[in-house]
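Colleague: sequence? don't have it. structure:
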């Protein structure tokens, strides 16, 4: 996907998120974020959008802290939309030679990193808002979902912060079954941070396969590892994933 595609996704998913949040009601519980209500979800994403904007617009080379925000309920929707609009504008205006702080591998430049990261951040939390609303989920584009699997596995979970570890070496394989060609990730789990490669590498202890959209949401623990997905091998590997893979 191109950077411009991620920016388009960010804007669309942000508007869908706040619409679902307003439909659900700010006091509704978010089932996929234990302890959170919709108000907390909207505040979190709005703060993250402003945090990302600072790095892009101010070309910060060191990480900034998340901004504090105390917003009355009646102003929360406008506050969220304003932050979303500002972030989209900052990314639109940034050049591909932008230099600022980033925190994941796998993107060509800082502008591409922030557009990609915020597109996925907002998409996953849009799903949270729709689950709080109790309605059917809006679809996730297949290419976006496949890219999000790659960002999660090869980006987040190859960092030292990943808690997905095993005293016994294990291999988890993830395979898409839709699209023009299957995409495969092989994750090796040890007592160190995971390593992730593209393609089949060794015999998997467990394989999770299915359409990219369902894999994306299941690996982000927004949907169960069932219902349209196929699990082959040791299901305990997926239980380890669900218990340890939370991103903070």
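Modeller: Ah, there it is. Predicted, not measured: the structure shown is a model, and the values here were computed from it.
Colleague: contacts, neighbours, all on C-alpha from now
Modeller: Noted.
Colleague: show me what contacts the nearest residue to residue 161 once chain neighbours are set aside?
Modeller: Of all residues beyond its chain neighbours, the one nearest residue 161 is residue 193 (7.6 Å), with distances taken as C-alpha to C-alpha, 6 or more residues apart in numbering. The contact partners of residue 193, taken as C-alpha atoms under 8 Å, 6 or more residues apart in numbering, are 157, 158, 159, 160, 161, 162, 163, 164, 165.
Colleague: same deal with residue 201?
Modeller: The neighbours of residue 201, taking C-alpha under 8 Å, 6+ apart as the test, are residue 186.
Colleague: which SS class is it?
Modeller: At residue 201 the chain is in coil, as set by DSSP: H, G, I helix; E, B strand; the rest coil.
Colleague: Same check on the one 3 residues further on?
Modeller: Judged by three-state DSSP, the three-state class of residue 204 is coil.
Colleague: Distance of it relative to residue 195?
Modeller: Distance, residue 204 to residue 195, by C-alpha to C-alpha, to the nearest Å: 14 Å.
Colleague: Also residue 207?
Modeller: Relative to residue 195, residue 207 is positioned 16 Å away (criterion: C-alpha to C-alpha).
Colleague: Looking at the two, which is more packed in?
Modeller: When residue 207 and residue 195 are compared for neighbours, residue 207 comes out ahead with 22 against 16, by other C-alpha atoms under 10 Å.
Colleague: Next one for the comparison:
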């Protein structure tokens, strides 16, 4: 996807997150993150938005810590979130393609990295806000959802910090039925290795629409939301070890 498309989705998902959080109320429980209330979701995501904006606008060449979460609630917190989200969208829109700053996943450029990462960061947390209203809906555009699956499998879980490990090697295949995208994830006692191929045997296959798979792989929908074929233990391994945490 192009940078402009990622920025478009970042803008839309952030607006949806804020609107959904406002309808739910900041004291509502977030079903997908049992320890959180909506206020925690807004504080966290707003903090991440400001953290990302600092790299884009200040050009930090190495890791730079976030400023922390505010002690805000209610309408004041929603206003703070919307302001920070808007600043991030503007910063990425106005940044030159030659932007040089720190990034933690391979990408064509730092601007491309931050636009993609923040679009999916926001989309996943928009699903969290939905859960506070009672249901997570797999309503993302197929091409955006497939892009997010690719970032998760080929990017986030290619890092050494991934906890998806198993002493017995296994192969997990992920098949998006609406976009025809296929990922083959090789699991072992090392970080997962994902290739974009349909070849070879797989111990387990997850299939469904790109949006269903996106949310299931991010543990925002239950495994029952997609079709699981083969060894369900491999799917459960993913469910139990794949959580991405802020640290």
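Modeller: It's in. Everything quoted here is computed from the prediction, not taken from an experiment.
Colleague: So what's the residue count around residue 236 of the first structure?
Modeller: Burial measure for residue 236 of the first structure: 11 neighbouring residues, criterion other C-alpha under 10 Å.
Colleague: Helix or strand: which one has the aligned partner of it in the second structure?
Modeller: Residue 236 of the first structure maps onto residue 233 of the second structure when the alignment is built from TM-score structural alignment. Using DSSP states H and E, the element containing residue 233 of the second structure is helix 232-241.
Colleague: Quick check: buried residues in that helix?
Modeller: The neighbour-count criterion (16 or more other C-alpha atoms under 10 Å) identifies 234, 235, 238, 239 as the buried residues of helix 232-241 of the second structure.
Colleague: whereabouts in the first structure does stretch 160-178 of the second structure align?
Modeller: Under TM-score structural alignment, the match for stretch 160-178 of the second structure is residues 160-178.
Colleague: which other residues reach that stretch?
Modeller: The contact list for stretch 160-178 of the first structure (C-alpha under 8 Å, 6+ apart) reads 146, 156-157, 182-194, 200, 202-212, 215, 237, 240-241, 244-245.
Colleague: how long is that stretch end to end?
Modeller: Separation of the first and last residues of stretch 160-178 of the first structure by C-alpha to C-alpha is 32 Å.
Colleague: residues touching the closest residue in space to residue 70 of the second structure that isn't next to it in sequence, list them.
Modeller: Taking C-alpha to C-alpha, 6+ apart, and ignoring the residues beside it in sequence, residue 70 of the second structure has residue 43 as its nearest neighbour in space, at 6.5 Å. For residue 43 of the second structure, the residues meeting the contact criterion (C-alpha under 8 Å, 6+ apart) are 69, 70, 72, 77, 81.
Colleague: could you redo the last one with a cut-off of 10 Å?
Modeller: 49, 68, 69, 70, 71, 72, 73, 77, 78, 80, 81 (C-alpha atoms under 10 Å, 6 or more residues apart in numbering).
Colleague: What is the nearest of the residues you listed to residue 125 of the second structure?
Modeller: Here the nearest of these to residue 125 of the second structure, counting by C-alpha to C-alpha, is residue 49; it sits at 11.8 Å.
Colleague: so which helix or strand takes in the closest one?
Modeller: helix 38-58.
Colleague: What's the average distance for that helix when superposed on the first structure?
Modeller: In this overlay with the first structure, the average offset of helix 38-58 of the second structure from its partner residues is 0.3 Å by mean C-alpha distance after the TM-score superposition for the first structure.
Colleague: Tell me the buried residues in that helix?
Modeller: The neighbour-count check on helix 38-58 of the second structure (16+ other C-alpha under 10 Å) flags 38-57 as buried.
Colleague: do stretch 2-13 of the second structure as well
Modeller: Buried positions in stretch 2-13 of the second structure, judged by neighbour count with 16+ other C-alpha under 10 Å: 3, 6, 7, 9, 10, 11, 13.
Colleague: Equivalent analysis for stretch 79-88 of the first structure, please.
Modeller: For stretch 79-88 of the first structure, using 16+ other C-alpha under 10 Å, the buried residues are 79, 80, 81, 83, 84, 87, 88.
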